[in-house]
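In: 3D, please:
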Amino acid sequence: MIAAVNFDVSLVLKMFRIAIDLILVWLLIYYVISAFRNNVRTLQLFKGIIVIALVKVLTSFFGLTTLGGIVDAVLTYGVLGIIIIFQPEIRAILEKMGQTNNDYVHTVNLGEREKILNELVNCVTDLSKTQTGALITFERRQSLQDFINTGIKFDAQIKSELLKTIFYEGTPLHDGATIIKNDRIVASACFYPPTNKEVPAKYGARHRAAIGISEITDSLTIVVSEETGTISFVTDGDLRPVNPKELRAQLVSELDWYHSDEGDKQDE
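Out: Just a heads-up that it's a prediction; the model follows:
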């Protein structure tokens, strides 16, 4: 009787460990697919890994010695090949999983939020009308410090005239991205790794850079095309053309500090 009870307990514990193991694996797969669903090469990488893992399980279950040997060889020597071929994607995964913003705070009161929003929308609208190319990125929970370091760092209020001056073709800061952290402009002339996925030919270097930074961070980016004046809003590898009204709605919806309670408390 005691032996039977011990057997049942050990069996339950074993099944529990297996269940936890499977849940963690599927959560990891779900996270990666969700985070990089718009990155074709990353999805191809994980689909390939899943297929190889399934084949390995089947060869072990059915005792397929020859096929099992081939799979073992692929697993042994293929890891190095995957690291070399998919180095940018692997780096992006590690950056997105491990990079955090320790200075992520909300101290913007409600009145200032509306002023900042108006400055941003007015600026982008004017840039669109004059077909002045622009790339503006908002830092969120994941730090953009590595990309800030590629540009010219400064600290300034968000003003329409300042942003328009930055992106004026005659200024040294116009080529590259301007990064906004909370309610401050912190850098300009910053450069991002372009996306590896196929994009329509009508999109240029700014659009590819905007998609690229959105694939490896949780940032928000506004792009203004210098060819057409079209405004685009980019998040999670997804680029969407918007008009000024839609842009304002997107910023209200996506900018975390706009919904902060801390700034409201300071007004009371």
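In: please count neighbours and contacts with C-alpha atoms only from this point.
Out: Will do.
In: would you map the strands across the protein?
Out: Along the chain, counting by DSSP state E, strands occupy 134-139, 152-157, 177-181, 184-190, 220-224, 231-235, 238-242.
In: for Ile50, which of the ones you listed is the nearest?
Out: strand 238-242 (25.0 Å; C-alpha to C-alpha).
In: follow-up on the earlier one: columns distance to Lys164 and mean neighbour count on top of the strands of the chain, output as a markdown table?
Out: Listed next are the strands of the chain as a markdown table, based on distance: least, C-alpha to C-alpha, whole Å; neighbours: other C-alpha atoms under 10 Å:
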| stretch | distance to Lys164 | mean neighbour count |
| --- | --- | --- |
| strand 134-139 | 9 | 23 |
| strand 152-157 | 13 | 13 |
| strand 177-181 | 11 | 25 |
| strand 184-190 | 12 | 22 |
| strand 220-224 | 12 | 26 |
| strand 231-235 | 15 | 22 |
| strand 238-242 | 19 | 16 |
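In: for comparison, sequence B:
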Amino acid sequence: MDILLEVMDQLSSWLSLLPRISLKNIVEIAIISFLVYELLVWIKNTRAWTLLKGLLVIFAFSVVVVLFKLDTILWILKNITAIAVTALLVVFQPELRKALEQLGSQNIISSILPMDQGKETNGFNDRTVNELVRATFEMAKVKTGALMVIERGTSLKEIERTGIEINGLVTSQLLINIFEHNTPLHDGAVVIRGNRVAAATCYLPLSDNMSINKALGTRHRAAVGVSETTDSLTVVVSEETGRVSVAEGGSLKTVSDAETLRSILSGIREVAEPSGSRFRLWKGRLINGKKADK
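Out: Okay, the predicted model is just below:
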């Protein structure tokens, strides 16, 4: 019994040496853990993974240099550190830009900041859904390659500027004619905003995700690329196999039938409907007020 009490006293004395953890510390630990996890995921999915392995090799080399007191090499490492950091920022500028674009396209920010006050919103109705589904599977039957990007919360104006303005109502005939072989507009992507085809022959950023199936071509890699930097949804028709796929949130999934695609597109229409939150209503009043003043 005395031994047990002695052990308990010893444990309590050790615990008293530990810093006290408050609720604030727990919140900070959770936030830091989440940020570290997201950073590791980002590193894993980009070329930064190769960079990290290289940095580990340099770190191990530096430890050896310090242990063996190789002063000349240590002096060289200290003096090239600042230059190396600048060089890394230049080399990995595309990855850093993509990470910031993904951060800025999160719904939590767009719902707080009124970034879309000057943006016209058109309803994505059932007729548009049916026309898209009909055009997609008619092109799939004859293996006509197609790439249709549907705008949601994030503006696709920059991508739209790379193509030719159409501004036509979404119909299956229009989409089929655009992607028909040997026509002036068949190459590139179509941007769809609301119920209208905004532009055609648009260029999309290619994804550098190494996990994408190598059998897939540039069209599918472009679809994943635009879904990584925006919240858009892209419908892809393979020219080789006629397979229909949907890219969203950096992932690509195959759509087997028309009903599945209709269900996915109908989900976009439901999300696009204005919510009843006070903040969004107030933004709507501001927009309507400005239009009335004009």
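In: just to revisit the earlier point, the strands of structure 1: which one's closest to Ile85 of structure 1?
Out: It's strand 238-242; of the strands of structure 1, that one is closest to Ile85 of structure 1 (C-alpha to C-alpha) at 24.0 Å.
In: tally of neighbours for the aligned residue in structure 1 for Asp187 of structure 2?
Out: Under the alignment (TM-score structural alignment), Asp187 of structure 2 pairs with Asp175 in structure 1. If you count neighbours by other C-alpha atoms under 10 Å, Asp175 of structure 1 ends up with 21.
In: circling back: got a markdown table for the strands of structure 1, with distance to Glu119 of structure 1 too?
Out: Output for those, formatted as a markdown table (distance: least, C-alpha to C-alpha, whole Å):
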| stretch | distance to Glu119 of structure 1 |
| --- | --- |
| strand 134-139 | 13 |
| strand 152-157 | 10 |
| strand 177-181 | 13 |
| strand 184-190 | 12 |
| strand 220-224 | 14 |
| strand 231-235 | 16 |
| strand 238-242 | 17 |
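In: quick one, which of these is nearest to Glu198 of structure 1?
Out: For Glu198 of structure 1, the closest of those is strand 238-242, at 12.2 Å, according to C-alpha to C-alpha.
In: okay, the residue nearest the centre of structure 1 and Val252 of structure 1: tell me how far apart.
Out: Nearest residue to the geometric centre of structure 1 (C-alpha atoms, centre = their mean): Thr217, 2.9 Å. From Thr217 of structure 1 over to Val252 of structure 1 the distance is 19 Å, taken as C-alpha to C-alpha, to the nearest Å.
In: go on, Ile211 of structure 1?
Out: Ile211 of structure 1 sits at a distance of 21 Å from Val252 of structure 1 (criterion: C-alpha to C-alpha).
In: more neighbours, the two?
Out: For Ile211 of structure 1 and Val252, the more surrounded residue by other C-alpha under 10 Å is Ile211, and the numbers stand at 30 against 16.
In: counterpart of the more buried one over in structure 2?
Out: In structure 2, the residue matched to Ile211 of structure 1 (TM-score structural alignment) is Val224.
In: mind listing what that match touches?
Out: By C-alpha atoms under 8 Å, 6 or more residues apart in numbering, Val224 of structure 2 lies in contact with 206-207, 247-252.
In: which of the strands of structure 1 sits closest to Glu112 of structure 1?
Out: Closest among the strands of structure 1, once you apply C-alpha to C-alpha, is strand 152-157, at 10.9 Å.
In: give me the stretch of structure 2 that that closest one matches.
Out: The aligned range for strand 152-157 of structure 1 is 164-169, by TM-score structural alignment.
In: quick one: the matching stretch to chain centroid distance?
Out: 26 Å (C-alpha atoms, centre = their mean, to the nearest Å).
In: who touches the residue nearest to Val199 of structure 1 when sequence neighbours are not counted in this structure?
Out: Closest residue to Val199 of structure 1 apart from its sequence neighbours, by C-alpha to C-alpha, 6 or more residues apart in numbering: Arg208 at 7.7 Å. By C-alpha under 8 Å, 6+ apart, Arg208 of structure 1 lies in contact with 194-195, 199.
In: before we move on, what about Glu169 of structure 1?
Out: Listed by C-alpha under 8 Å, 6+ apart, the contact set of Glu169 of structure 1 reads 132, 175.
In: now, among the contacts of Arg208 of structure 1, which is nearest to Leu75 of structure 1?
Out: Of the contacts of Arg208 of structure 1, the one sitting nearest to Leu75 of structure 1 (C-alpha to C-alpha) turns out to be Thr195, at 28.1 Å.
In: count the residues that sit near the aligned partner of that closest one in structure 2.
Out: Under the alignment (TM-score structural alignment), Thr195 of structure 1 maps onto Ser207 of structure 2. Close neighbours of Ser207 of structure 2, defined as other C-alpha under 10 Å, add up to 20.
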